Structure formats: C-alpha cells, structure tokens
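Chemist: no FASTA, just this:
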C-alpha cells in the first residue's frame, strides 16, 4: 500500500510579508482570499491535519478543510526571537544568526535547532506512513522543508536551501520504508499560472 502525504503551506500573513518569526498572528486579507479561491481544489483525504499555528488553522478553514492541529507539526521554535524580524535579530545578534543559518544543530535563540525539527518531522512521517489513505496537512514552511529533508534522507545543512512559497502543495508518496517527492504539480483552480 502506498502512503500519500500532501503538505500545503499556509497562505500569506503579515508576519510572512515582513520576514517576521511567527508571532501567532493569522492571515492577512489577501492571504485569506487566495486560500478561499483554492477551496475544493485539493484532493479528498482520509486525514486532514494542521500545524497548531493560527495561520495554518485559518488557511485550512479558508480552504474548506477541518484540519486537526497536531503538535508534532508545529513550526520551528525560535525561542526569544519569536515575533521579531530577521533583520532585527540580525542587527542585534549577527553572529548568532550566522551560526543558526549554517549549523543545523545550533539554537542560539534558546528554542529548537533545525536538526531537532527535522528529527521531529521525520518521526511523524514514519508514523503517518502506516494508516491507509491520503493525509493532507496544512503546515508551516519549515515543516515542509523538514519533511523533504527527512523523506529524501538529505543532509540537514540543505534545509535553508529549500524554498516553500505560500499556498503550495508538496506531495510525498511512499511504501516499504522509502519516500518519493512529486514535483511540478499543476496549479489548481484559482492559482496563478
């Protein structure tokens, strides 16, 4: 039996527009409208999950989905940097930001390292492989990155080299202990071509 996991990144929010570490805010009006325009475009799923963040829960709702928040799918915990912009943190702690962006095991903010996030998401992927049917999850961009790193057994130093735009779908399929990544999914109704 092949397991299928569709990871949908959240719609645009004020935090994303300003490169602000998640501050708990929700979608902006443009992001909510873009998500509503995609409602009904995603395939049916046996399970619909979400990162516990407000913007992921709001994105799921705007897509017409009843996503169950899953703690293992939470975004990267950036500790004391939460709510600040990357520019602010870079000006105040340039060496710490430099280490954080180059060393996946480093967590100078007092939160979670990229390596820890990748491990947490890899454990979730191992568990989700068992149930039958498709799993659809609206998750933070860093969770998508971590899932791709884990599924393809990539070095975690590649984490920051994976771009995850808002409202995009990343599909993983697997069986017998191996995942495949599906690229090039055509735009759904309402998406720009």
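Modeler: Good, I have the coordinates. Source: prediction; values computed, not measured.
Chemist: From now on I want contacts and neighbour counts done on CA atoms only, so please keep to that.
Modeler: Fine.
Chemist: Pretty sure residue 45 sits against residue 132.
Modeler: No. Applying Cα atoms under 8 Å, one finds residue 45 not in contact with residue 132, separated by 10.2 Å.
Chemist: okay, those two: which has more neighbours?
Modeler: Using other Cα atoms under 10 Å as the criterion, residue 45 and residue 132 rank with residue 45 on top: 16 against 13.
Chemist: For stretch 44-52, which residues meet the burial criterion?
Modeler: Across stretch 44-52, burial judged by 16 or more other Cα atoms under 10 Å covers 45, 47-52.
Chemist: for stretch 114-126, same thing?
Modeler: Across stretch 114-126, burial judged by 16+ other Cα under 10 Å covers 114-122, 125.
Chemist: Out of those, the closest to residue 152 would be?
Modeler: Among the buried residues of stretch 114-126, residue 122 lies closest to residue 152 (Cα to Cα), at 10.3 Å.
Chemist: Second structure follows, compare the two:
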C-alpha cells in the first residue's frame, strides 16, 4: 500500500511579507489571486486537510479544496512572540532569539519548541501512513519543514535550512514504513521566494 501526501504552503499575506509570526491575518489580494490561478493544476485527492489558520484556510478555499482543519497540522505555537516581527523580537530579546534558532528544544517565547513540533507532526505522518490514497493539505511553512526533517531522517537542527516559499507543493510517498520526498514545486508557474517575502 502506497500513501501519497502533498503539503502546500499558504499564499502570501501581510504577516509573511513582514516576517511576522502569524497573527491570524488574511491573505492579501495578490496572494489570493495567485492561489486561485493555481487551482486548475491540482489533482483531486481522497482527503483534503488544512492547518487551522486564516491564511491556510483561505488558501485552501482559493485552490478549490473542501478541506477540514487538522489540529495536528497546526503551525508552531509562538507564545508571546505571536504577532511580532522577527526584527522586533531580535531587538528586544536577541539572546532568546539566537537560542531559539540554534536549539530545537528551546522555547523562550513560552510556546512550542521545534522539537515538539517535529514530534507532533511526525505522529500525524505515522497515522497518514496507514491510509491508502492521496492526501492534500495546506499547511504552515514550519509544518512542511517538520515533515521534511522526519522523512529524510535529518537532525532537527536542519529545520531552519529548509526554504518554503508561498504556494510551494512538497510531495511525500510512504510505503512499508519508509517515506520518500518528491522535489518541491511552486504552484502558479513561478519559482523562488517573492520579493519581500521572508523564508520563515
């Protein structure tokens, strides 16, 4: 039995453009339009899921997916840093930010560590491996990173070395307890990170 999972990162919104830890804001007009233009390129899936954030829900809708929210695929819980920009946090708490970026077990913001995110998402991936067919999920960029780390058996420290531009589709196939990674593509016919977009 082969399981196929496609993870799609959300389209552009102000938080992504400003390198701001998700604050619940919606897609911007350009991001929504780009997601709608990419909808025709998606094949039907047996299961459609979404991270429970506004930008992921709106991206899924723009792509024409009737997706249900999956709590296990929520983005990284950022605690008291939520809604702040990376620059603001770096200016106010440079040592805490440096520790968080260097140590997967650190959570100086009072939220979730990268290690805990990888464990949570890894548990979901194990459950997904028990299902045949194809799953498409619109998820936060850090969820794509966490799944990639798990599938490749990479150290958690590699988490920040994985770039996930808006509307990137990463494919994963699982069979007999082993997962493989399909090279990521950017939906909508463009590649790379749009100007002004963070690689967070």
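Modeler: Arrived safely, thanks for sending. A quick note: this is a predicted structure, and the numbers were derived from the prediction, not measured.
Chemist: TM-score for the pair, please.
Modeler: Once superposed, the chains reach a TM-score of 0.96 (TM-score structural alignment, normalised by the length of structure 1), with 191 aligned residues with a Cα RMSD of 1.1 Å.
Chemist: Can you flag which of the buried residues of stretch 114-126 of structure 1 belong to helices?
Modeler: 114-122, 125 (DSSP state H).
Chemist: Now distance to residue 92 of structure 1 too, for these, in CSV please.
Modeler: Formatted as CSV, those follow (distance: Cα to Cα, whole Å):
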residue, distance to residue 92 of structure 1
114, 21
115, 24
116, 25
117, 24
118, 27
119, 29
120, 29
121, 30
122, 33
125, 36
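Chemist: which one of those is nearest residue 100 of structure 1?
Modeler: Distance to residue 100 of structure 1 across these (Cα to Cα) is lowest for residue 114, with 8.4 Å.
Chemist: What residues does that closest one make contact with?
Modeler: Remark: with contacts taken as Cα atoms under 8 Å, 6 or more residues apart in numbering, residue 114 of structure 1 is in contact with 76, 104-107, 156, 159.
Chemist: Which one (most neighbours) among those?
Modeler: Most neighbours among the contacts of residue 114 of structure 1, by other Cα under 10 Å: residue 159, with 23 neighbours.
Chemist: Is it correct that that residue falls within a helix?
Modeler: Yes. Residue 159 of structure 1: assigned to a helix according to DSSP: H, G, I helix; E, B strand; the rest coil.
Chemist: Find the nearest non-adjacent residue to it, please.
Modeler: Nearest non-adjacent residue to residue 159 of structure 1, counting by Cα to Cα, 6 or more residues apart in numbering: residue 145, 6.0 Å away.
Chemist: how about the one you found, secondary structure?
Modeler: From three-state DSSP, the assignment for residue 145 of structure 1 is helix.
Chemist: So what does it match up with in structure 2?
Modeler: Using TM-score structural alignment as the criterion, residue 145 of structure 1 maps onto residue 145 of structure 2.
Chemist: if I look at that match, how far off is residue 133 of structure 2?
Modeler: As judged by Cα to Cα, to the nearest Å, residue 145 of structure 2 and residue 133 of structure 2 stand 22 Å apart.
Chemist: For these two, indicate the residue with more neighbours.
Modeler: Per other Cα under 10 Å, whichever of residue 145 of structure 2 and residue 133 has more neighbours is residue 145, with 25 against 15.
Chemist: ok now do the more buried one, which residues does it touch?
Modeler: Going by Cα under 8 Å, 6+ apart, residue 145 of structure 2 touches 159-160, 162-164.
Chemist: what's the distance between it and residue 121 of structure 2?
Modeler: Shown here: residue 145 of structure 2 relative to residue 121 of structure 2, a distance of 10 Å by Cα to Cα.
Chemist: what does residue 157 of structure 2 give?
Modeler: Distance, residue 157 of structure 2 to residue 121 of structure 2, using Cα to Cα: 16 Å.
Chemist: what about stretch 96-113 of structure 2, how long is it end to end?
Modeler: Start-to-end, stretch 96-113 of structure 2 (Cα to Cα) is 13 Å.
Chemist: Actually, stretch 67-83 of structure 2.
Modeler: 25 Å.
Chemist: from the chain's centre, how far out does that stretch sit?
Modeler: Centroid separation for stretch 67-83 of structure 2 versus its chain: 10 Å, with Cα atoms, centre = their mean, to the nearest Å.
Chemist: What residue in structure 2 is paired with residue 87 of structure 1?
Modeler: By TM-score structural alignment, residue 87 of structure 1 lines up with residue 87.
Chemist: Now name the helix or strand holding that match.
Modeler: Taking DSSP states H and E as the definition, one finds residue 87 of structure 2 inside helix 86-92.
Chemist: Report the buried residues of that helix.
Modeler: So helix 86-92 of structure 2, judged by 16+ other Cα under 10 Å, has buried residues 86, 89.
Chemist: ok, which stretches of structure 2 are helices?
Modeler: Under the criterion DSSP H, structure 2 contains helices at 14-17, 29-38, 54-62, 86-92, 94-102, 114-128, 141-152.
Chemist: Kind regards, and thank you for your time.
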